[in-house]
Every structure is written in structure tokens, then in C-alpha cells.
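Undergrad: give me a model of this one.
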Amino acid sequence: VIEGRARTVEAAVHELGDYLIGQDPSRINDLWQVMYRAGFYRGGPILMSAIAGIDQALWDIKGKVLNSPVWQLMGGLVRDKIKAYSWVGGDRPANVIDGIKILREIGFDTFKLNGCEELGLIDNSRAVDAAVNTVAQIREAFGNQIEFGLDFHGRVSAPMAKVLIKELEPYRPLFIEEPVLAEQAEYYPKLAAQTHIPLAAGERMFSRFDFKRVLEAGGISILQPDLSHAGGITECYKIAGMAEAYDVTLAPHCPLGPIALAACLHIDFVSYNAVLQEQSMGIHYNKGAELLDFVKNKEDFSMVGGFFKP
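TA: Model prediction:
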């Protein structure tokens, strides 16, 4: 569901259920098209999140009926493992450094961090200096032993984004995510032309038609569709193919739990241009309970050397 809009998405699922109940669940493509196209209004975070949840359930049903993993049903493996990176909570450098140390002990060497404290706006030179200082402290603490991307959640004003990205270059972040909002995507080609740091975006784009515009415009090097918000496995596989045609890599967005992560991994294992998989298990949810308490095959989520395997 959309974070903060769970009941709204639930209502959309019930509305779609009026059509779905009694249909053949094996006709995933047909059902998807009807869910998307039958209404006068299409797209957006609510409808596409509802479709995403249903789509993942349909693929799960098909896999269980045929006793086959979803990646096998989608044509088979294109790789035997995918590099994982972990979100690190915390807004202060000391907290981030402590979080990285803990995650390194369980095998991670690649991370994603908040780009600014308390997710504040970066709209002046002082805010730029503060963000750069945070990154400098983290790089100083670990040197080149780790890689990290920086997520600004679209909170950088367009004029300051040029300044900020230039100041970050000496610290060699793996990528800069959402320096500006998705609705300001026209800035991505301009920003990309002024830096060698890859720019990443996609979590707030909800269909291949949203991604079509940014791919045509250029500027984004790493596409990050969220399988729980962008129409599920069916739609995100198409988005991955579109990105490949533009020589853009794929790193599915996944700040959620094991079911969402499993869906992402199936896309990673069949998409040629997939390079990284985010995971945030244990960070934001399931407090007070065992992390995988509702998962039957817990071993599927074990990592080996910082990689997930099929």
C-alpha cells in the first residue's frame, strides 16, 4: 500500500474486487489491463498501488499452482545473484555511522542514506554545507571500504541542486536519488550534464507512461520503480525493458518488507539491466515481532557476501 494511505488503497482494492471475483486468476495480463483501462481515470499512486498488490498476488497464485518460481515463469534467470544495498536510518552523522557499522557485521558494504538531516529543505548555501559535511564525515569514517547512495527525497530546490551535486563529487557517492521532485523531472537532463555522479529516481512514478517521459528526456542513469506502487511485477517488467532500451540501469525501490522484496528480486533475476536491490527489512515495520514471522520460506531471504540469490 501507499505509505500513509493504506485505507485509501484498501478501498481501491475492494472496488477492483467487484470485477475480479470469479475471474480466472491465470489470465494475469488480461486482468491487469482491465484493472488499469476499465475506468475513465487511470494511473496515480492509489490505483497503481492497488493493482500492484493484486498483481503480486496473482503471480503468487500462478507460481503455486504450477510449482514454479515466478522468475522461471517469466523466462528464466539472466543472473545468479543480485547485489543488495541497505537503507540506513538516522539523520545525524553519528547515528548513520553506527547504523552502517551494524549492517557491515551482517554482510552489507553498500548503503543508502538520508541526504540531509530531518529531511529538511536544501534551499540555501548553509543547507548545502550541512549536507556536504554529513557526507564528508561518513566518507572519512569508512574511506573506500563502503559505497553509498544519497537520497534527498526531492527536497533540494532546483537552483541549489547544481551547487549541491558539484560539492558532493569529491566524496564519490554511488548515486544521488531524487535531488528534485518527480514532477520537476525536466531538471534531470540539466543536472546530469553537469556531473559524473549517476542520478537516480522513480519511486514516485507509477506506470510505464510516467517513466516514458523521463526516459525520453534523459538525465536519469538508475531507474527505481517501486513494485508495490507501480503496477506490480507485470508493469515493472515492462518498465525494466523500456529502461534497457535507453541503456538505463534498474535498481527497484523497496523500503518495505519481505513480500515486496521478493517481488523485486524476481524482476532483478529476469531483467538484464538490474544492478542493485534495495532492502530495508527491520527498519520501518514489524516492530516487536520476529522479522520474518509471517514468511514460510525464511531461507529465501538470506544473503551471501552481500548478494541475494534465487
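
Undergrad: rest of the way, CA atoms for contacts and neighbours
TA: Fine.

Undergrad: so which residues make contact with stretch 166-183?
TA: By C-alpha atoms under 8 Å, 6 or more residues apart in numbering, the list of residues contacting stretch 166-183 from outside reads 132, 135-136, 139, 147-158, 161, 187, 194-202, 204-205.

Undergrad: narrow those to those in strands?
TA: Glu147, Phe148, Gly149, Leu150, Asp151, Leu199, Ala200, Ala201 (DSSP state E).

Undergrad: among those, who's most crowded?
TA: Within the ones in strands among the contacts of stretch 166-183, Ala201 tops the neighbour count with 30 neighbours, counted by other C-alpha atoms under 10 Å.

Undergrad: in terms of contact, does it touch Gly219 like I think?
TA: No. Using C-alpha atoms under 8 Å, Ala201 is not in contact with Gly219; the gap is 10.0 Å.

Undergrad: in the stretch 201-310 of the chain, which spans are strands?
TA: Counting by DSSP state E, counting those that start in this stretch, the segments of the stretch 201-310 of the chain that form strands are 222-223, 249-250, 277-279, 303-304, 307-308.

Undergrad: other SSEs contacting the third one?
TA: In terms of contacts (3 or more C-alpha pairs under 8 Å, 6 or more residues apart in numbering; DSSP states H and E), strand 277-279 is packed against strand 82-87, helix 258-270.

Undergrad: second input sequence below; structure requested for side-by-side comparison:
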Amino acid sequence: MKITRFETFAVPPRWLMCRIETDDGLVGWGEPVVEGRADTVRTAVHELADQFLIGADPLRVEDHWQLMTKGSFYRGGPVLSSAVAGLDQALWDIAGQAYDAPVHQLLGGPVRERVRAYCWVGGDEPAELRDQIAEQAAAGFTAVKMNGAGRTNRLPTVAELDGIAARASVAREVLGPEGDFAVDFHGRFTVAGAVRAAAALEPYGPMFVEEPVLPEYTHRIGRVVESTTTPVATGERLYSRTEVLPALRSGVAVVQPDLSHAGGISESRRIASLAETFDALVAPHCPLGPIALAASLQLAFCTPNFLIQEQSIGIHYNNGSELLDYVADPEVFRFHAGHFARPTLPGLGVRIDEKAVRAADGSAASWHNPVWRHGDGSFAEW
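TA: Predicted coordinates:
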């Protein structure tokens, strides 16, 4: 079996998909994207596929991963790693179809029969937070995630700390003692600011506080870990085992590889195994499309130290298009009391609606994240 063709599709709201075809008719799908840099990643996907994949045996998944990540002198970074990630997903999709098994079966088999999921409920502007959380709880979700603050000073004021605590208080009140909420700081604070913000959250028992400092300050995240009883999570902007290792050595409780950024299924699987040696849990980052979610679920079902799965069905980013718009059979993503059931179809376990993908390709302008500024005009973390 040989790879004969590959294509990429930029589809609304902000996703990039890739399609790999073989000479015996098998087709694999992947989702290689950096949000806000889809066009750049698309170029990298074509460069990698042209150089390493056309004419090759698709079942040599590990060998392809090694070549795509190490076959050039300049390596790493989110663009290259995300390009590799989508192609890796597509290769695993083909492998599962060739062996007539879901990917999680090829990785050792399932360790659970359902996967707990959470949904995002805002938090930048807290006015509607109570209703948003109540709506998700009524839909059967037992966990949500929200931003700890909107635009904020890197060293938060007393008023900003009070706002963080007020959001957490609402979440705990609505969810009760049995529910969980996670708080995302998006690296908006300094180390000292994150310590103060974590202290403000502690009375409300969040499941974890996410990305309290920027990834470039991972070597300092241990200061936050040591300051609080709240579990600390990070990893959506870390793209390899070597980048995750300092966070684990600093004592983070949860790592969050994004399977469309961190080298795909192959590297995210290794990140999860590395985390297990530090007694850390895995909660894959996934505010993306159906292929990224399908790949994440394959990892979740075969990972002993898995915690919870992010998913973007109905998220506010999905303006003009929705995750399920590109799925031929949405049943695989149906929620059962806030959980996903184990997929049984071969490969990634999801059937992509190719007609819908082709029709949507190029139909939306490139998405870029907002740029925030402080009151004095200086740059603010989004």
C-alpha cells in the first residue's frame, strides 16, 4: 500500500483538515492547525507530505513521525509540530482501517468504557456565567471550564482578585459539591500574580487551575504549584515531551497536550506515558474540530492516567459553522450524562462528511485571535 495523494481544506470557523489517500482506496483524515495561523500550517503540511509521504507505505506511522520531526536541520515549534500532528492523525486513521480496528485498540486496547467531558462556559465577562453553567449542568455535564478573568493586570489588583473569587463562587454554588469546574488563566499573570490568584480560588475547590503562567515561564511554575492545594495544569502550548518535562518536574498535576499541536497521537501518547511516571493526569486540550476530538478520544480510551476531555461542541468560537457540520454520523459524539461512549469504528472512529468539507473549503476569512491592550495602551495577554 502506498500514499498517492494528499489534500488540505481550510473550513469555518477556524480549522484546517488534511486528507491522505492510498492506492487501495483507504482515506485518512487529520486536523493540523494552529488557531490563527492556519495558512502557515497549511504550507508546512504540503512541504512535509511532498517530501516524506507521497509514494510511501502509510502503515510505517512511527518512521514517518521520526522523519517529519527530525528530517530537517531546524525542528520544533507550533507550526511544524501542528503540521506533523494532523498528518500523524491521518496515518493512524489509515492504520486503523487497514487493521479493521479503532486506533485505541492498536495502542493496547481500552482501559475504560466512557470518557468524561467538560464544556467551556466563558468567564471573561461573568454576567451570564450562572445561567451558562446551569444550562450545561441541566444537559448532564458534571464539569465545566471558565476563564478566571478577562483582560487583567499581570499583577492583579484586589478588585480583580475579588472578581476571580466571585466567578468561582458562582460555579461552586451552581454545581454543588459533586460538580467540578476548572479555571483557565491563559498565562495572564506573572508568577507572583498567579500565586495570589490561586489563593483567591482555593476556598472553592476547583478541579484545576490552567496555565497560570505563560509557557515560556514553565521553569517558574513550581512556585505556583507549591503555593496552593489546587491542582495546577498546563500544556496546551507545549509541543513535545522535552517541553512538558520541566512542568512535570515542577510538580504540575495535569498535563494538557493538544493532539493537533503536540505531534499528533504518536507524541501525545508518549507525553501521557511520561506524565504517568510523575503521577500526573492527562486532560487533552481540544477547542477544535471533529478530527482533533476523535483523535483525542482515541488517546483517552487507552490512557490509564486520563482525567477529562475538553470538547468544543457549541463553543462561542464556532461562529458560522459547528463541529457536527462536518460529521456524516454525529452519533459518535453524542453525550451520555456528560460522557462520550467508546467509539468502535476503525481508525479514528468518525466518518467525515467529505462533501461538506469540500464545499466549505476557503469559504471563510482566516481567523485571528483578538489583540487586547491595557488601559495605558500596552499589550495585554488574551
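
Undergrad: TM-score of the superposed pair?
TA: After superposition, the two chains reach a TM-score (TM-score structural alignment, normalised by the length of the first structure) of 0.94; 308 aligned residues with a C-alpha RMSD of 1.6 Å.

Undergrad: quick revisit: report the buried members of the contacts of stretch 166-183 of the first structure.
TA: Buried by 16 or more other C-alpha atoms under 10 Å: 132, 135-136, 139, 147-158, 161, 187, 197-202, 204-205, out of those.

Undergrad: grab the most central residue of the first structure for me.
TA: By C-alpha atoms, centre = their mean, the first structure has its centre lying nearest to His253, at 0.5 Å.

Undergrad: now stretch 3-23 of the second structure: which residue numbers in the first structure?
TA: On the first structure, no counterpart of stretch 3-23 of the second structure exists by TM-score structural alignment.

Undergrad: roughly how far is that stretch from the heart of the chain?
TA: Distance of stretch 3-23 of the second structure from the chain centroid (C-alpha atoms, centre = their mean, to the nearest Å) equals 19 Å.

Undergrad: can you list the buried residues in that stretch?
TA: 3-6, 8-22.

Undergrad: for stretch 116-123 of the first structure, same thing?
TA: Applying 16+ other C-alpha under 10 Å to stretch 116-123 of the first structure flags Cys116, Glu117, Leu121, Ile122, Asp123 as buried.

Undergrad: which residue in the second structure lines up with Lys162 of the first structure?
TA: In the second structure, Lys162 of the first structure lands on Val195 (TM-score structural alignment).

Undergrad: isn't its match up against Thr230?
TA: No. Contact criterion C-alpha under 8 Å: Val195 of the second structure and Thr230 do not qualify, at 10.9 Å.

Undergrad: quick one on the thing from earlier: what does the residue nearest to the centre of the first structure align to in the second structure?
TA: Match for His253 of the first structure (TM-score structural alignment): His285.

Undergrad: please convert the strands of the stretch 201-310 of the first structure to a markdown table, extending it with mean neighbour count.
TA: Formatted as a markdown table, the strands of the stretch 201-310 of the first structure follow (neighbours: other C-alpha atoms under 10 Å):
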| stretch | mean neighbour count |
| --- | --- |
| strand 222-223 | 26 |
| strand 249-250 | 24 |
| strand 277-279 | 23 |
| strand 303-304 | 16 |
| strand 307-308 | 18 |
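
Undergrad: as CSV, the ones you listed with distance to Val70 of the first structure would be great.
TA: Below are the strands of the stretch 201-310 of the first structure laid out as CSV (distance: least, C-alpha to C-alpha, whole Å):
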stretch, distance to Val70 of the first structure
strand 222-223, 22
strand 249-250, 19
strand 277-279, 17
strand 303-304, 19
strand 307-308, 16
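
Undergrad: so for Thr8 of the first structure, which of the ones you listed sits nearest?
TA: Between Thr8 of the first structure and the strands of the stretch 201-310 of the first structure, the shortest gap by C-alpha to C-alpha is with strand 277-279, which sits at 25.2 Å.

Undergrad: so the closest one aligns onto which residues of the second structure?
TA: Strand 277-279 of the first structure maps onto residues 309-311 of the second structure, going by TM-score structural alignment.

Undergrad: stretch 40-53 of the first structure now?
TA: Using TM-score structural alignment, stretch 40-53 of the first structure pairs with 73-86 in the second structure.

Undergrad: for that stretch, the distance to its chain's centre please.
TA: Centroid separation between stretch 73-86 of the second structure and its chain, computed with C-alpha atoms, centre = their mean, is 16 Å.

Undergrad: same question for stretch 215-223 of the first structure.
TA: 15 Å.

Undergrad: quick check: longest helix of the first structure.
TA: helix 45-66 (DSSP state H).

Undergrad: report the contact partners of the match of Lys162 of the first structure.
TA: Contacts of Val195 of the second structure by C-alpha under 8 Å, 6+ apart are Arg223, Val224, Ser227, Thr228.

Undergrad: what's the counterpart of the last one in the first structure?
TA: Applying TM-score structural alignment, one finds that Thr228 of the second structure aligns to Thr195 in the first structure.

Undergrad: how near is that match to Asn124 of the first structure?
TA: 20 Å (C-alpha to C-alpha, to the nearest Å).

Undergrad: go on, Leu58 of the first structure?
TA: Applying C-alpha to C-alpha to Leu58 of the first structure and Asn124 of the first structure gives a distance of 48 Å.

Undergrad: tell me which of the two has more neighbours.
TA: The neighbour comparison of Leu58 of the first structure against Asn124 (other C-alpha under 10 Å) goes to Leu58, with 20 against 14.

Undergrad: about what we covered before: which of the contacts of Val195 of the second structure remain contacts when I look at the first structure?
TA: Retained in the first structure by both residues aligned by TM-score structural alignment, their matches' C-alpha atoms under 8 Å are the following of the contacts of Val195 of the second structure: Val224, Ser227.

Undergrad: may I see the contacts of Val195 of the second structure organised as TSV, with distance to Arg130 of the second structure added?
TA: Formatted as TSV, the contacts of Val195 of the second structure follow (distance: C-alpha to C-alpha, whole Å):
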residue	distance to Arg130 of the second structure
Arg223	32
Val224	28
Ser227	29
Thr228	26
